[in-house]
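> Quick check, what structure comes out for this input:
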Amino acid sequence: MELLLPALGYFVWTLVAFLIVFFILKKFAWKPILSTLNEREKNIADSIATADRVKVEMAQMKNENEAMMQKAREERAVMLKEAKEIKDKIVSEAKEQAKLEANKILVDAQASIEQQKNAALTDVKNSIGNMVIEVTEKVIRRELAGKSEQEAYIRNLADELTNGRKN
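Sure thing, here's the model as predicted:
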């Protein structure tokens, strides 16, 4: 049983050694250890507060970014709608302009055709009139009774042919 119960001398000396080490640690080591622990606790608390603040700021920024993206989508939709309306308007105006130009060209062409038709009719009438006159002249000349008149008629016709006039 001696092994289980320490002797009183060992107990006292162990207690004295413990108290000496305790007081030395209290005087020299306890304050720096506590101040280091307090600093570390403060740094951890500051880091947690900073992390929370950054988390809140990130959430705000995310919300702002989503709002900006939604606004940009809406503006894009409006711009696309306006561009489509402008395109449709330009196409419509171009079609109208093309119709007006086509109608103008058609009217001008019809007027030109009518003018050329009238000119052709006038030429035909003049040509027919000239032919009638020439035929009448020729008929009258042939009806001339004498031989000398017929010879003169033949010479006259030959002269007209050589001068380039058509009979």
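
> When you work out contacts or count neighbours from here on, use the C-alpha atoms and nothing else.
Fine.

> where along this protein do the strands fall?
With DSSP state E applied, the chain shows no strands anywhere along its length.

> most centrally placed residue in it?
In the chain, the centroid-proximal residue (Cα atoms, centre = their mean) is Ala83; its distance is 7.8 Å.

> ok, so what distance separates it from Ala77?
10 Å (Cα to Cα, to the nearest Å).

> Check Ser127 too.
73 Å.

> Over to Thr162?
Thr162 is 86 Å from Ala77, by Cα to Cα.

> repeat for Ser112
Counting by Cα to Cα - Ser112 and Ala77 are separated by 52 Å.

> mind checking the longest helix of this protein?
For the chain, the helix with the greatest residue count under DSSP state H is helix 30-142.

> chain center to it: distance?
In terms of Cα atoms, centre = their mean, to the nearest Å, the centre of helix 30-142 is set 7 Å apart from its chain centre.

> For it, name the packing helices and strands.
helix 147-162 (3 or more Cα pairs under 8 Å, 6 or more residues apart in numbering; DSSP states H and E).

> Just want the angle from the helix it packs on to helix 30-142.
Taking axes from the mean of the first three to the mean of the last three Cα atoms, to 10 degrees, helix 147-162 and helix 30-142 form an angle of 170 degrees between their directions.

> Another for comparison:
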Amino acid sequence: MELVTPEIGLVFWTTVSFLVLFFLLAKFAWKPIMGAIDDRERFIEDSLRKAEAAKDEMARLTNENEVLLKQARVERDLILHEAKKVKDQIIGDAKEAAHTEGARMIELARVEINNQKAIAMADVKNQVASLSLEIAEKVLKQQFADQAKQDELVSQLLKEVKL
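Sure thing, here's the model as predicted:
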């Protein structure tokens, strides 16, 4: 039963030991422990503030990035539109130049054909004249004396020659 009811001396010395320990802890350990706890609490609060600031900055940067992306898309669309207009204009100019050059070449070919035709006609006329002279020469050689035969021969030769 001694364990259940302590003696007065044990209670006294236990109380004295507790008070001495409490005094020593209050004097030497309490302030550093509380300082460390306060420092840790301030560090955590600063970290939370910094994290919140970083979160706000990240949101701001995200918004800026979205705005920049929208602007870049608009600029890209403008550049593509301008490039398409320039491409269409270049193609149109090239087609027009090709048509003009084709028409010019056709006209040159037409002039060349007409020139060649005129040259050929002149050549044919020269050949006809030459043939006429040959016919006349033959007529004169064969029948120089008889006029009726000469007329008949010229008519016959003219019928044979066809242009």
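
> related to what we said a few turns ago, check the gap between the residue nearest to the centre of the first structure and Met1 of the first structure for me.
Taking Cα to Cα, one finds Ala83 of the first structure at 104 Å from Met1 of the first structure.

> likewise Ser112 of the first structure?
Ser112 of the first structure sits 145 Å away from Met1 of the first structure, going by Cα to Cα.

> Over to Glu57 of the first structure?
From Glu57 of the first structure to Met1 of the first structure the distance is 70 Å (Cα to Cα).

> Between the two, tell me which one has more neighbours.
Glu57 (12 against 5; other Cα atoms under 10 Å).

> Tell me the buried residues in stretch 39-46 of the second structure?
Residues of stretch 39-46 of the second structure classed as buried: none (neighbour count, 16 or more other Cα atoms under 10 Å).

> let me redo that: stretch 150-161 of the second structure
Counting neighbours by 16+ other Cα under 10 Å, stretch 150-161 of the second structure gives Gln150, Leu153, Val154 as buried.

> wait, what's in contact with Ile20 of the first structure?
When the contact criterion is Cα atoms under 8 Å, 6 or more residues apart in numbering, Ile20 of the first structure has no partners at all.

> what do we get in the second structure for it?
When the second structure is aligned by TM-score structural alignment, Ile20 of the first structure is paired with Val20.

> Same question for Asn103 of the first structure.
Match for Asn103 of the first structure (TM-score structural alignment): Ala103.

> What is the equivalent residue in the first structure for Ala122 of the second structure?
Using TM-score structural alignment, Ala122 of the second structure lines up with Thr122 in the first structure.

> number of nearby residues for that match?
12.

> can you check Ala51 of the second structure too?
12.

> Could you measure from it over to Met58 of the second structure?
For Ala51 of the second structure relative to Met58 of the second structure (Cα to Cα), the value is 10 Å.

> And Arg104 of the second structure, by the same measure?
The value you get for Arg104 of the second structure to Met58 of the second structure, if Cα to Cα is used, is 67 Å.

> And Gln143 of the second structure, by the same measure?
Where Met58 of the second structure is concerned, Gln143 of the second structure sits at a distance of 123 Å (Cα to Cα).

> Of the buried residues of stretch 150-161 of the second structure, which is the nearest to Ile44 of the second structure?
Val154 (134.3 Å; Cα to Cα).

> Give me the three-state assignment for that closest one.
Secondary structure for Val154 of the second structure, judged by DSSP: H, G, I helix; E, B strand; the rest coil, is helix.

> The first structure: which residue goes with that one?
Using TM-score structural alignment, Val154 of the second structure pairs with nothing in the first structure.

> Alright, that wraps it up for me.
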